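Colleague: I would like to see how this sequence folds:
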Amino acid sequence: MSDHELPHVAAPPPGLLALEARALLEAARFTFIGPKLRGIPQGTGQPVMIIPGFGTNDMATLPLRSALIKLGFNAYGWDFGTNLGMRSKIKTGLVRRLEQLNEHYDAPITLVGWSLGGVFAREIARHQPQLIKRVITLGSPINGHPDANNMVTLFRIANRGKPVKTDIEGFIKRRIPPPVPCTAIYTRRDGIVTWSCALETEAEHTESVEVHGSHMGLVFNRQVLKVIAERLVQA
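Modeller: Here you go, the predicted model:
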């Protein structure tokens, strides 16, 4: 397979990338003032794990998890430090942790993945669907062309300047949604991932939901919190 089999989509323009700075304000408002919880469904202890985006860790998703806990859900981080890409040790550890949570709750777990974390969530659900109730992605590059984002530079830094090889065949396969309910949350003002590439492939068990805000602010977004809560209370 080749990249000619994928529609070429450009990365978000510099203007949108610059606007990602507004995520600082979004984070401050969400973290210190707190989201308005009125009108958001209350949970009854449903378990959910949130996988952070590339270059971030559980501290970045703590405000979102705290809000979910206030709403009555059991929200967990991924507990594997900074997300610098999938490694075999992390993959094995995540599956083991999900197995433990499944045993504890006697129920499958909802996985929420922010940006690259959403790619991880979908792949885990693809290979271990019995462990996963639903996957929710936040601005994740799950469709379109692998170059349709502004993450290449960050990947190069993480790989100590080495060229980053694009797995076109793997990317094409990943466009197919895993066999569990999938919700893709996206924003048209995304400065990191081209918004059209964050949409789920249409299927009976998939949906794409638009919110307003920045890519970096998706974990500090009341609309995102509401969508997650609404999906968590679904049977």
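
Colleague: from now on I want contacts and neighbour counts done on CA atoms only, so please keep to that.
Modeller: OK.

Colleague: list the buried residues in the longest helix along the chain.
Modeller: Identified as the longest helix of the chain according to DSSP state H is helix 88-105. Buried residues in helix 88-105, counted by 16 or more other CA atoms under 10 Å: 90, 94, 95, 98, 99, 101, 102.

Colleague: now the second one, please; I'll put the structures next to each other:
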Amino acid sequence: MIPKPSLPDLSPPSLGASALARRVRLASEPEDQPVSRPRLWRLLGELECLAEPVRRQFRSLEVAQSANPSIVLILPGFATHPGRMRYMARQIERAGHKTKRWGLGWNWGASEDSLASLEQRLDEVCERYERNVVLLGWSLGGLYARELAKRKPDCVDKVITMGSPFSGSLRANNVWRAYQFVTGHRVDQAPIDVDLGTKPPVETVALWSPNDGAIHPRSAAGYPEERDRAIALRCTHMGFSYSTEAIGAVLRELERV
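Modeller: Reported below is the predicted structural model:
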């Protein structure tokens, strides 16, 4: 029996004056060269997520029963909690799949401790259900999913990323300054040994959107050698976690496992 992983402390630390000043410098540092990002009006469009809880009350979403039920480990985006993906998880379970949380609470950035705990979590889920798992990662959660599949390919059937910036510059997004302030490290110098552009040795599908206000579409779509397939949606970045389009795309991919 594999012991249940101990959870690393992923909460934002209490900052002293010097640490706070350093994070402010990281968040405001100049760029060496210009990088393409979604336009500001795209970022403002992300605010439509505020109306989602109301709209959801009037939405009727038909979900077909799966002929190929899977175990799905869900990894949330940066600065979000698994609860943010609860609506999508419920629809996946309505189709007959089993969803599992990543077990680390809020996602406050990349670290070797959290990736090691995820390896244990994946082992635990695979052992419990005696089968491989589909990794479904939103934004930063998708980067975790790709690296986890590289470390534990024998436990993974498939990787599905949603708006995850695995290709090109890690500054090709509108949240890199916020990331550096929260984590205390540069977005392209995370304290973890990874090669984001290398494709995992399992089927890897990238969901991306030209309407993404946070992540540059090319970063989330990648190039052919970096993933097996890229599927264009029309949702916002936040919409990856709840839009009917994103839910439908995920369910179709689960049928293809």
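
Colleague: what residue of the second structure takes the place of residue 199 of the first structure?
Modeller: Mapped onto the second structure by TM-score structural alignment, residue 199 of the first structure lines up with residue 221.

Colleague: that match: neighbour count?
Modeller: Counted with other CA atoms under 10 Å, the neighbours of residue 221 of the second structure add up to 27.

Colleague: same question for residue 184 of the second structure.
Modeller: 21.

Colleague: check contacts around the closest residue to it other than its chain neighbours.
Modeller: Leaving aside its sequence neighbours, residue 184 of the second structure sits nearest to residue 23 (CA to CA, 6 or more residues apart in numbering; 5.5 Å). By CA atoms under 8 Å, 6 or more residues apart in numbering, the contact set of residue 23 of the second structure is 180, 181, 182, 184.

Colleague: please pull up the equivalent of residue 58 of the first structure in the second structure.
Modeller: Checking TM-score structural alignment: residue 58 of the first structure goes with residue 82.

Colleague: spit out the contact partners of that match.
Modeller: 74, 75, 76, 101, 102, 105, 106.

Colleague: let's see it at 6 Å
Modeller: Applying CA atoms under 6 Å, 6 or more residues apart in numbering, we find residue 82 of the second structure in contact with residue 76.

Colleague: and the strands in the stretch 151-257 of the second structure?
Modeller: Taking DSSP state E, counting those that start in this stretch as the criterion, the stretch 151-257 of the second structure carries its strands at 156-162, 203-208, 229-232.

Colleague: any chance of the ones you listed in TSV, plus mean neighbour count?
Modeller: Converted to TSV, the strands of the stretch 151-257 of the second structure look like this (neighbours: other CA atoms under 10 Å):
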stretch	mean neighbour count
strand 156-162	27
strand 203-208	23
strand 229-232	16
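
Colleague: a markdown table for the ones you listed, including distance to residue 134 of the second structure?
Modeller: Output for those, formatted as a markdown table (distance: least, CA to CA, whole Å):
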| stretch | distance to residue 134 of the second structure |
| --- | --- |
| strand 156-162 | 5 |
| strand 203-208 | 10 |
| strand 229-232 | 16 |
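
Colleague: between these, which one is nearest to residue 254 of the second structure?
Modeller: With CA to CA as the criterion, residue 254 of the second structure lies closest to strand 156-162 of the strands of the stretch 151-257 of the second structure, at 8.6 Å.

Colleague: quick one: residue 110 of the first structure from residue 65 of the first structure, how far?
Modeller: Going from residue 110 of the first structure to residue 65 of the first structure by CA to CA, to the nearest Å gives 13 Å.
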